[in-house]
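Asker: Return atomic coordinates for the entry below.
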Amino acid sequence: MKKFSSLVVLMFVSFFGLAQNYKGEIKNIKQEGLHQVQLSPEVRAIANENLDFLRIFDANKSEVPYVIANFKEESVQYNSFKIISKRSIKDSVTSIVVQNETGRKINQFNLKVGNTALTKRYSISGSNDTIAWFGLVAKETLSDLVAKNGTALEKTIYFPANSYKYLRIDFNDKKSLPIDVQAIGMYENQFLSEKLVTISDFKYDIVQDKEKKQTKIIFSAGNKYQVDAITFSVLTEFYVREARIVVKKERKIKKRVEHYDEVIAYFDLNSKNDRTIYFNSLQEKEFIIEIENQDNQPLEISNIELFQKPVTIISKLKANQNYEVVIDTTLTKPQYDLQNFIKSSQIDYPKATIFNFKKIDLEKTNASEKPFWQSKAFMWICILFGIVIIGYFSIGLLKDMKN
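Answerer: Okay, here's the model as predicted:
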C-alpha cells in the first residue's frame, strides 16, 4: 500500500514539477511592422534551446506569430565555394584550399562529407595570396559523420569572421585515412552576426594541478547554456598549449550509477593565433577546461569570456502596445502562416527587447481567472482520490481472497 501511494504521489509531483513557465515583456514599440527580437542567453537556457516552448501574446491574450531568423531548415540555396586545390600527404595531412569569390565576410563552412565512422582533427587558416597563411582555428574536432539516411551528411564548422580570399582546411590523417569531403559551401540564409552574445551567468575557478602539470578551469552556471565560443585573455607572452573540454557524465550499469569524465572537444591555445575558440556543440551548466602545461609555468590568464551566436525571432508588432513573451515547457511547436512570407536571412528590421523575464506561478494565475473546480489542480485531486479509493478496496479484496 505504501509503495502504491508513493507512486501516486510521484505522478502528481511529476505532472506539476516538470512544467517550467516564465514570462517577459516586449514594450516601447515605436512603429507598426515587422520587428526583430534577439533572445537573451537566459531565455534560451530556460527553453533549453527549444523554441517550440516560446509564445508571444498581445494585450488581448491573442497569440502573435513569429519566425526564427536563423532557422536552418528554411535554407533554400546552397552556394559552393570553388575548390582551388586538394592535396593529401600519406599518413600526414589532407589540405583543401577554397576561394571566397564573393569577397564577403564569412565565419562558417558547410561541409558535405561521405559517411565515415572516423573522427577528424582539423585546422583552418586564411590567405590573400595562397603564400602567407594566417591561423583561424587550430586542432578542432569533426565527429558524428554517419548520416541517418543516405551516404553523406552535412556538417557546419565555425571560425573567426574574416574576408580572406582563400581559406585552407587541414585534416590530420596521421591516425586514419582521409575522409571524403565532397563539397564546401554555405547556405544563403545563414546570416553572419557581427557580434556574439556574452553569457554572463557562468562563474569559473582556476586550479593548478602540480602533480599532473595541468591548469584546470572549472565553469558552472545556474542553467545549461549553449556555448559557441570562448575568449581567453592571456598575459603570458609566448605559449603553445594543448587543451580539452571535459564534462562530468554518469551512466547506469546494472543497478549502480557510474560517474566518468567525457572529453567533448580538443583545441590549442597559441600566442600566435586568435584567442577565441569556437565550438560546434557545447551545451552544459558545468564543464572543465584542462590545459597541459608540461614543464612550463601555468598561463597567466587575466579573464575568460563565454559567448553564443545570437538567435533572433521576427514578429509583426503594433506601435504603443505591450506584448507578453512566455516560455511554457508543456507547449509544442507552433505553426504560423508568417513563415511563408519572411526570408529568415533578412534581419534588418527595427529591434525590440524582452524585459522583466522571470518565473511565474501558473497555478496562481489560472486560479484568479477561473473557478477552482475548473482548474487542473481540482481535476488531479479528483483523479488521485479515485485512485486511492480503488487501491484501498483492491487491497481489502486481496486480503479477503487470501483468507
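Asker: switch to C-alpha atoms for all contacts and neighbour counts from now on
Answerer: Noted.
Asker: Show me the residue at the heart of the protein, geometrically.
Answerer: Centroid-nearest residue in the chain: Gln226, 3.5 Å away (criterion: Cα atoms, centre = their mean).
Asker: So it versus Lys309, what's the distance?
Answerer: Separation of Gln226 from Lys309 (Cα to Cα, to the nearest Å): 9 Å.
Asker: if we can go back for a sec, for the residue nearest to the centre of the chain, which non-adjacent residue is closest in space?
Answerer: Closest residue to Gln226 apart from its sequence neighbours, by Cα to Cα, 6 or more residues apart in numbering: Gln283 at 4.3 Å.
Asker: if we can go back for a sec, list the residues that contact the residue nearest to the centre of the chain.
Answerer: Shown in contact with Gln226 (Cα atoms under 8 Å, 6 or more residues apart in numbering): 41, 45, 49, 281-284, 308.
Asker: list the buried ones in stretch 276-288?
Answerer: Residues 276-280, 282-288 are the ones in stretch 276-288 that count as buried (16 or more other Cα atoms under 10 Å).
Asker: Can you give me the buried ones in the longest helix anywhere in the chain?
Answerer: Counting by DSSP state H, the longest helix found in the chain is helix 376-402. The neighbour-count check on helix 376-402 (16+ other Cα under 10 Å) flags 384, 388 as buried.
Asker: Same check on stretch 229-236?
Answerer: Of all the residues in stretch 229-236, those buried under the rule 16+ other Cα under 10 Å are 229-230, 232, 234.
Asker: Could you export those residues as TSV, including secondary structure?
Answerer: As requested, those are arranged in TSV below (DSSP: H, G, I helix; E, B strand; the rest coil):
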residue	secondary structure
Ala229	strand
Ile230	strand
Phe232	strand
Val234	strand
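Asker: wait, which of those is closest to Ile157?
Answerer: Among the buried residues of stretch 229-236, Ala229 lies closest to Ile157 (Cα to Cα), at 12.1 Å.
Asker: Report the separation between Ser12 and Asp209.
Answerer: Just to correct that, residue 12 is Phe rather than Ser. For Phe12, the distance to Asp209 equals 46 Å [Cα to Cα].
Asker: one more to put side by side:
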Amino acid sequence: MLLGSVTFAQTSLVTGTIDPVQEDGLYRIQMPQEMRSYATSDLRDIRIWADKGKQVPYFIQPTTDYINTRVSDFKEFSIVSSTRIADSSATYIFKNPYDTLEKAVFLIANYQGNKSYKLEGSNNQKQWFGIVNSGQLNQLSHSTETSVYKSIHFPLCRYQYLKVVFDDRKSLPINLLKIGMATTESVAVVPIIKEQIPVKSIEFLEKDKRTQIHIRFNRPQLIDQIRMQITSPELYSRNASFYTIKEREVKRSMESYRQNVASFSIRSDKDLVFNVPRSIEKEVYLEIDNKDNPKLQIKKLQFLQEAVYLVASLKSLETYKVTAGNDTLTFPDYDIFDVTNTTKSILPIAKISSVVYEQEAETTKESSSIWQQPWFMWCCIGIASLMILYVAFNLLKDLNKNKIDS
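Answerer: This next block holds a predicted model:
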C-alpha cells in the first residue's frame, strides 16, 4: 500500500493571567484585544481556570447592558394586531405613520434576560420582506420604574406596515406595552471602552478622483468603529465607502466582488468618528470620492472594537487564568447568568495581564522509503502505462501481419 504524508495543523492558543483581586465577589473581567483576536468570532472557546485546572463559571456581558436609554417626546404607533404562540413566538404588527422609517422605540414591562427578534416589512400585510434577520434586546429592566424604553435601529425603509417577531422558544415572553417614535439619548452607566486594533499596513492609491485605502491586520479583527484625523483642506464634505473583497463561484469559476460594509460622509463640521456594522476581517478597504476636490490629507486612521467583559465570581488572592484560541470547543453551559443580576450595579473591574501565546507542536508523519513517496507512485504509474501501450502496439502489429499473410 502506498502511504502519503499526514500533517496536523497548528492550533494557536493564548493564555492570560487575571490580576489578583482584594475581595471575594463578582467582577467584570476586561478581555484584552490581543486575546480576543485569537478567540473564535462567537467567543465560545473562552475559559476561566482556577488552581488545579478547575473551570470557573462566567458569562459575557454585552456593552449594551451598561447603556440606559432616555426618552422624550414619545409618539405612539398604532398596533394593528398582536398574536402569540405558546413556547414559540410573539408577533406584533404596527403601522408606519411616516414616509420612511429607520428606528422604533418599544416600551417593555421589566424583564430579566435578553430577547431575540426579527423585523419584516409589508405594504399589504400579505407579502412580507425581511429587514432585520437576527436582532437582540438587552437590559430589559429599569432600576426605579416598572417598564423600560428600548430603541431598535434598522435599514431605512418605506413599508406601510412593520412586523416584529420575538423568539419565545428558549425564554419566557416579554410584555410589549407600546411601540412608537421618540427622541432618545443613550447614557453609559459605566465608561464604554473601545480598544484600538493594531494595523499591519496601510496603502494609499489615488485613482479616478478617488482615494482608495487598503488596510491589512495581522489577524482577522472585529471592527466596530473608524476614527480619522485630517489636516487639510480646511473645509470638505466627501462620501466614503467601507468595504471588503470576497470571492464567489460563478459558472464553475471563482470571481472576486466588492461587499459594502458601510457608507458615510466625511465632513469638516462633524466628528470624524464612524460606527460601522460589526464585521470580522483581515483586510478592509476605504474609498473616498474626491470628485474635483483636492485629496484629503489623512494624518491618522484608526480602527477600534468595543471591549468584551466576562462576569465571574473571584476569590481574593487566588490565581486565575483565561484561555482562548481552541476552535474545537463549544459554548460552556454555566448557570451563573440565570442567578446573577448585574444590570443594577456597577461591578469592580479585574484586569488580565501577562498574556502568553502558545502553539501546539506541529506533528508531521513522513515516510522515509522511496517507494512511499508520491513522486515514486506517479513514476510507477507512468512506466506501467508505457509498458501497456508497448504491448498493445505489438499485439496490433502482429494481428495486422497475420491478416496480410493469410
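Asker: between Phe12 and Asp209 of the first structure, which one's more packed in?
Answerer: Neighbour count, other Cα atoms under 10 Å: between Phe12 of the first structure and Asp209, Phe12 has more, with 16 against 13.
Asker: just how off-centre is the helix or strand where the more buried one lies within its chain?
Answerer: Element membership of Phe12 of the first structure, judged by DSSP states H and E, is helix 2-18. A distance of 32 Å separates the centroid of the chain from that of helix 2-18 of the first structure, by Cα atoms, centre = their mean, to the nearest Å.
Asker: angle of that helix against helix 376-402?
Answerer: 170 degrees (axes from the mean of the first three to the mean of the last three Cα atoms, to 10 degrees).
Asker: Give the other helices and strands that helix 2-18 of the first structure contacts.
Answerer: Secondary-structure packing of helix 2-18 of the first structure (3 or more Cα pairs under 8 Å, 6 or more residues apart in numbering; DSSP states H and E): helix 376-402.
Asker: And the helix it packs on, how far out from the chain middle?
Answerer: Computed by Cα atoms, centre = their mean, the chain-centroid distance of helix 376-402 of the first structure equals 45 Å.
Asker: again with stretch 269-283 of the first structure
Answerer: The chain centre lies 16 Å from the centre of stretch 269-283 of the first structure; the measure is Cα atoms, centre = their mean.
Asker: The second structure: matching residues for that stretch?
Answerer: Following TM-score structural alignment, the aligned partner range for stretch 269-283 of the first structure in the second structure is 266-280.
Asker: Show me the contact partners of that stretch.
Answerer: Here stretch 266-280 of the second structure makes contact (Cα under 8 Å, 6+ apart) with 41, 220-229, 234-240, 261-262, 264.
Asker: In strands, which of the residues you listed appear?
Answerer: Among the contacts of stretch 266-280 of the second structure, the members found in strands (DSSP state E) are 220-229, 237-240, 261-262, 264.
Asker: List the residues that contact Ile389 of the first structure.
Answerer: Applying Cα under 8 Å, 6+ apart to Ile389 of the first structure gives no contacts.
Asker: Run a quick neighbour tally on Lys255 of the first structure.
Answerer: By other Cα under 10 Å, 6 other residues sit near Lys255 of the first structure.
Asker: do you know how far the equivalent of Gln294 of the first structure over in the second structure is from Ile213 of the second structure?
Answerer: Counting by TM-score structural alignment, Gln294 of the first structure lines up with Lys291 in the second structure. As for Lys291 of the second structure, its distance to Ile213 of the second structure is 16 Å (criterion: Cα to Cα).
Asker: Which residue of those two possesses the greater neighbour count?
Answerer: Legend: neighbour count by other Cα under 10 Å for Lys291 of the second structure and Ile213, higher for Ile213 (16 against 12).
Asker: Trace the more buried one over to the first structure, please.
Answerer: That one, Ile213 of the second structure, aligns with Ile217 by TM-score structural alignment.
Asker: wait, doesn't its match sit right on Ile288?
Answerer: Yes. Ile217 of the first structure lies in contact with Ile288 (Cα atoms under 8 Å); the separation is 5.5 Å.
Asker: Look up how far Ala221 of the first structure lies from the residue nearest to Gln226 of the first structure.
Answerer: Distance from Gln283 of the first structure to Ala221 of the first structure, counting by Cα to Cα: 11 Å.
Asker: And for Glu300 of the first structure?
Answerer: 23 Å.
Asker: What is the end-to-end distance of stretch 165-184 of the second structure?
Answerer: 23 Å.
Asker: And the residue nearest to Gln226 of the first structure, how close does it get to Glu74 of the first structure?
Answerer: Distance from Gln283 of the first structure to Glu74 of the first structure, counting by Cα to Cα: 23 Å.
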